[in-house]
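Peer 1: Sequence isn't available, so here's the structure alone:
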């Protein structure tokens, strides 16, 4: 299990326990954090699960071309931007910190 510290847009912190076989988006959504819309359900087609990996993402693969294109459409993209649906928990350390990006 990986502990994901989720920071919401208003600065609240919530800890989520995630199994290795899910995406960060699924873990956050299943924990009841409503700010992560994830409208496409994890198909990498909408960018409504835009997050910032604040800590613990050192082992994550780089964004693929589709994810990169979707992130380019955000006014809030930074060097820490990722789509939570593309982040496999199995690639994370035992803990990480994820901040939900502002809504476009």
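Peer 2: All right, it came through fine. A quick note: this is a predicted structure, and the numbers were derived from the prediction, not measured.
Peer 1: drop to CA atoms for contacts and neighbour counts, all remaining ones
Peer 2: Fine.
Peer 1: If we ignore the residues flanking it in sequence, what's nearest the residue nearest to the spatial centre of the chain?
Peer 2: Here the mean C-alpha position of the chain is nearest to the C-alpha of residue 84 (CA atoms, centre = their mean), at a distance of 2.7 Å. Here the nearest residue to residue 84 in space, its sequence neighbours aside, is residue 25; by CA to CA, 6 or more residues apart in numbering that works out to 4.6 Å.
Peer 1: would you say that neighbour is within a helix?
Peer 2: Yes - with the criterion set as DSSP: H, G, I helix; E, B strand; the rest coil, the secondary structure at residue 25 is a helix.
Peer 1: hold the first one in mind and look at this next one:
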């Protein structure tokens, strides 16, 4: 298990115990995090699970691969630390990861 925190645009925090091997998106859906719709079910075919990775965690989560980068073009208010939460696999070294939900997804 790893601790995962989603922060909504209004500052509401969702602290989640996330099983290793799952995705950040799966944990957001299971815990009813507002703004994470995941319309494609995690197939990297939409941008409705877009998040901002807290800057302290960008190196550990890594860069988006080509397919994710293409989908991020459809995300609202993309930033350099934008990722699709369906593409962030929970690992032990991501314990404490903080992800922010963009305001336009609220």
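Peer 2: Cool, got the structure. As the structure is a computational prediction, the values presented were derived from the model and not from experiment.
Peer 1: Next, the TM-score between them, please.
Peer 2: TM-score of the superposed chains, computed with TM-score structural alignment, normalised by the length of structure 1, equals 0.89; 104 aligned residues with a CA RMSD of 1.7 Å.
Peer 1: ok, back up a step: wait, the residue nearest to residue 84 of structure 1 touches residue 37, no?
Peer 2: No - between residue 25 of structure 1 and residue 37 no contact is recorded; they are 9.2 Å apart, counting by CA atoms under 8 Å.
Peer 1: Please list all residues in contact with residue 35 of structure 2.
Peer 2: Remark: with contacts taken as CA atoms under 8 Å, 6 or more residues apart in numbering, residue 35 of structure 2 is in contact with 8, 48, 49, 101, 102, 105, 106.
Peer 1: what about the fourth one, how many residues close to it?
Peer 2: Looking back up the chat, that one is residue 101 of structure 2. Neighbourhood size, residue 101 of structure 2 [other CA atoms under 10 Å]: 24.
Peer 1: wait, the residue nearest to the centre of structure 1 sits on residue 51?
Peer 2: Yes - judged on CA under 8 Å, residue 84 of structure 1 makes contact with residue 51 at a distance of 6.2 Å.
Peer 1: hang on, the earlier thing: now the two most distant members of the contacts of residue 35 of structure 2.
Peer 2: Taking every pair in these and measuring CA to CA, the maximum separation is 14.2 Å, between 8 and 48.
Peer 1: Of the two, which one has the most company?
Peer 2: residue 48 (25 against 21).
Peer 1: What is the three-state secondary structure of that one?
Peer 2: For residue 48 of structure 2, the secondary structure call by three-state DSSP comes out as coil.
Peer 1: Tell me which residues touch it, please.
Peer 2: In this structure, residue 48 of structure 2 makes contact with 35, 36, 37, 38, 39, 75, 84, 105, judged by CA under 8 Å, 6+ apart.
Peer 1: For the fifth one, give me its contacts.
Peer 2: Shown in contact with residue 39 of structure 2 (CA under 8 Å, 6+ apart): 46, 48.
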